[in-house]
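Peer 1: Return atomic coordinates for the entry below.
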Amino acid sequence: MVHASIPSPPISSFNIGPLTIHFYALCILVGIVIAVWLTQRRLAQHGAEKGTVIDIALWAVPFGIIGGRFYHVVTHPNDYFFPGADLWKTLFVWEGGLAIFGGILFGGIGAFIACHRKGIRFWAFADALAPGLLLAQAFGRFGNYFNHELYGGPTTLPWGLQIESTNAAFPPGLPAGTLFHPLFLYEMIWNIAGAFLIIYIERRLRLHSGETLALYFIWYGSGRAFFEWLRLDPTEFTFLGLKANVIAALLLAIAGVILLAIQLRRKLPYPDNAYRPGREPKTASRTPPATDGQTESTPERLREGTP
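Peer 2: As a prediction, the model looks like this:
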């Protein structure tokens, strides 16, 4: 008999007429909404117009979904490519299977294109996005809970996760009723803590352009590498004994360290506003630049009251 544990949800979707709504997709949508709201609030402090982040998201989100699905399918070919397989299922995002690493790469490309079209400085947008992105990823992990996925090894802790023995990732040889570490919950807590930590650091320190994004890469990449190392889900790609996702997460963290080192050396001050010179909307308010061509006092001013 199982006591004091986390039960897996009995359902992962519900129907509204002929339409099937998956909780996994709802969690992702909620995360996107929160990220857009927080990013808009933060970017508005740099003079961005209302609705700017929505315009960017219209490019970044589709690119991110395509990239996330592409990465997942490529790294799990046996799930989709076999005799008699329905190849249309490679597009069924609502059934689960969005890899954040592909989403970050392709979503970043979409955001860069959108920022160029809108005249927004990409670094300003990326720094404003970082905390909201962590919150969005936390909600995405909650979607893994409904799909009965993302769990670690057996545990007797009170918060052990119940997983049915018929689950494809259930380790052979273990008895039914075995509890597992709820990695989805651990990563949710890690991401939420990271979002608040980054905001706290921004308030306490005078960060420069790109440094907030670098902190996101380091925090998320290091944590994700650890959680992926503990994860029981089968993987088809390994290198030097490491799973593909562990390698990708480590590379992300390393990229963050490199980016932070570069930006610390360059010490690029935050611009007066989020727009590139000559692209400011006529209705946007702008803080006059400092007389010496630098905005030495601007970063500290912008940090005060940053959400």
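
Peer 1: drop to CA atoms for contacts and neighbour counts, all remaining ones
Peer 2: Fine.

Peer 1: any idea where the helices of the stretch 1-150 of the chain begin and end?
Peer 2: With DSSP state H, counting those that start in this stretch as the criterion, the stretch 1-150 of the chain has helices at 23-44, 52-75, 100-118, 122-146.

Peer 1: Turn those helices into TSV, including mean neighbour count.
Peer 2: Formatted as TSV, the helices of the stretch 1-150 of the chain follow (neighbours: other CA atoms under 10 Å):
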stretch	mean neighbour count
helix 23-44	20
helix 52-75	20
helix 100-118	20
helix 122-146	24
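
Peer 1: any chance of those helices in JSON lines, plus distance to Ile262?
Peer 2: Shown next, in JSON lines, are the helices of the stretch 1-150 of the chain (distance: least, CA to CA, whole Å):
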{"stretch": "helix 23-44", "distance to Ile262": "23"}
{"stretch": "helix 52-75", "distance to Ile262": "25"}
{"stretch": "helix 100-118", "distance to Ile262": "19"}
{"stretch": "helix 122-146", "distance to Ile262": "14"}
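
Peer 1: Of all those helices, which one is nearest Leu240?
Peer 2: Across the helices of the stretch 1-150 of the chain, Leu240 has its closest neighbour in helix 52-75 (16.2 Å, CA to CA).

Peer 1: Taking their axis directions, the closest one and helix 100-118 sit at what angle?
Peer 2: 150 degrees (axes from the mean of the first three to the mean of the last three CA atoms, to 10 degrees).

Peer 1: ok, Gly103 touching Ile66?
Peer 2: Yes: the criterion here is CA atoms under 8 Å, and Gly103 meets it with Ile66 at 7.3 Å.

Peer 1: Next, the structure of the following sequence, for comparison with the previous one:
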Amino acid sequence: MTGVISRTAFDIFGIDIYWYAIIIISGVIIAMWLSSREAVRVGLREDDVTDFMLAGLPIAFIGARLYYVLFNIGPYLNDPIQIFNLRSGGLAIYGGLIAGGIWLLIFCQRNFIPTWTFLDIAAPSVLIAQAIGRWGNFANHEAYGPITTRSFLENLHIPNFIIENVYIEGAYRQPTFLYESVWSVLGFVLLIILRKKTGLLKKGEIALAYVIWYSFGRFFIEGLRTDSLYLFGGIRVSQLLSLVLFFASWILIVCRRKKKAPLKNYDRTQGKNQRII
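Peer 2: Below you'll find the model as predicted:
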């Protein structure tokens, strides 16, 4: 095969720097920039996003790693030191989202920032970061689906360099990383459109729309992947969690809208650099 991408982008003093790390960091930087711009528009400070990310990013990585290890514990019981070997791979998006979400609740309480407002700011940016991050899986030749044919891939009208790089272990594979990346980009565009429609959504519903969109797509895409984490009985962890999050988000939207006290609309017109309390 020609044109196969190496996992290593370059090396510094003999230490390999992987494309995976470069791509993930790029996604985080773009997400921070987008979130900071939106924070200012709704009356928060740009520094609020930076302050959140200073601790939030390492917490999210720890959560992503712990999630992966807990649901794939066997190999790590035999060699526990490998838990800390991040260069070997093994991060789970859902684990990062859960850990990051817990930190967000704590951060907002400490800094007197409305939690739903901050979640609405972050949601579209997280989706675009996830879309970018999946290309790290592409560079690592991981997060792929079952065996398929080259003609099937060509009929998807995807670039040839992608087709060449999903030839893995002697066969062409479904590019599930690409499916999720495209789904996340579409979700990002949708959330941005919804966010600009004044009065359409209530505060917090942009964040809930993110959960609904991502969990719906992830449920079906996860069913194609060959590297899923499993619970008892062959149940895929991410599919089960996707179902829970999807229905819980819809229930939360309905319950919040039925409350007697009216919910505020998501408002992007408040004065700059004025903290909302």
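
Peer 1: still on that earlier bit, Ala261 of the first structure is nearest to which of the helices of the stretch 1-150 of the first structure?
Peer 2: When the helices of the stretch 1-150 of the first structure are ranked by proximity to Ala261 of the first structure (CA to CA), helix 122-146 comes first, at 15.4 Å.

Peer 1: can you tell me the mean distance of that closest one from the second structure after alignment?
Peer 2: Here the mean offset of helix 122-146 of the first structure against the second structure after fitting is 0.7 Å, by mean CA distance after the TM-score superposition for the first structure.

Peer 1: In the second structure, which residue range corresponds to that helix?
Peer 2: Aligned using TM-score structural alignment, helix 122-146 of the first structure spans residues 115-139 in the second structure.

Peer 1: just to revisit the earlier point, could you point out which of the helices of the stretch 1-150 of the first structure sits nearest Leu250 of the first structure?
Peer 2: Comparing the helices of the stretch 1-150 of the first structure under CA to CA, the one sitting nearest is helix 100-118, at 11.1 Å.

Peer 1: what's the angle from that closest one to helix 122-146?
Peer 2: For helix 100-118 of the first structure against helix 122-146, the angle by the same axes, to 10 degrees is 140 degrees.

Peer 1: Now do the contacts for the residue nearest in space to the middle of the second structure.
Peer 2: The centroid of the second structure falls nearest to Gln130 when counting by CA atoms, centre = their mean (3.8 Å). Contacts for Gln130 of the second structure (CA atoms under 8 Å, 6 or more residues apart in numbering) come out as Gly27, Ser181, Ser184.

Peer 1: at 7 Å instead, please
Peer 2: Ser184 (CA atoms under 7 Å, 6 or more residues apart in numbering).

Peer 1: what do you get for the one 3 residues further on?
Peer 2: Applying CA under 7 Å, 6+ apart, we find Gly133 of the second structure in contact with Ile23, Ile24, Gly27.

Peer 1: Map the last one onto the first structure.
Peer 2: Read that as Gly27 of the second structure. Match for Gly27 of the second structure (TM-score structural alignment): Gly31.

Peer 1: cool, and Pro75 of the second structure?
Peer 2: The alignment partner of Pro75 of the second structure in the first structure, by TM-score structural alignment, is Asp79.

Peer 1: Look up how far Leu87 of the first structure lies from its match.
Peer 2: 10 Å (CA to CA, to the nearest Å).

Peer 1: Give the aligned range of stretch 224-233 of the first structure in the second structure.
Peer 2: Going by TM-score structural alignment, stretch 224-233 of the first structure sits over residues 218-227 in the second structure.

Peer 1: And the matching stretch, what's buried?
Peer 2: The neighbour-count check on stretch 218-227 of the second structure (16 or more other CA atoms under 10 Å) flags Arg218, Phe219, Ile221, Glu222, Leu224, Arg225, Thr226 as buried.

Peer 1: got it, and stretch 189-209 of the second structure?
Peer 2: Per 16+ other CA under 10 Å, stretch 189-209 of the second structure contains these buried residues: 190-191, 194-195, 201-209.

Peer 1: Which single one of these is nearest to Gly100 of the second structure?
Peer 2: Ala207 (13.7 Å).

Peer 1: Alignment lookup: the closest one to the first structure.
Peer 2: Looks like Ala207 of the second structure aligns to Leu213 there (TM-score structural alignment).

Peer 1: Tell me who's in contact with that match.
Peer 2: Here Leu213 of the first structure is in contact with Ala126, Asp127, Ala130 (CA under 7 Å, 6+ apart).

Peer 1: which secondary structure element contains it?
Peer 2: According to DSSP states H and E, Leu213 of the first structure maps onto helix 211-230.

Peer 1: once aligned to the second structure, how far is that helix on average?
Peer 2: Relative to the second structure, helix 211-230 of the first structure is 0.6 Å off (mean CA distance after the TM-score superposition for the first structure).

Peer 1: now the angle between helix 100-118 and that helix, please.
Peer 2: Here helix 211-230 of the first structure runs at an angle of 160 degrees relative to helix 100-118 (the same axes, to 10 degrees).

Peer 1: From the chain's centroid, how far away is helix 211-230 of the first structure?
Peer 2: With CA atoms, centre = their mean, to the nearest Å as the basis, helix 211-230 of the first structure stands 10 Å off its chain's centre.

Peer 1: Repeat that for stretch 116-136 of the first structure.
Peer 2: 12 Å.

Peer 1: number of nearby residues for Arg236 of the second structure?
Peer 2: 18 (other CA atoms under 10 Å).

Peer 1: And it, what's its match in the first structure?
Peer 2: Using TM-score structural alignment, the partner of Arg236 of the second structure in the first structure is Lys243.

Peer 1: For that match, which residues are in contact?
Peer 2: Counting by CA under 7 Å, 6+ apart, Lys243 of the first structure touches Thr235, Phe237.
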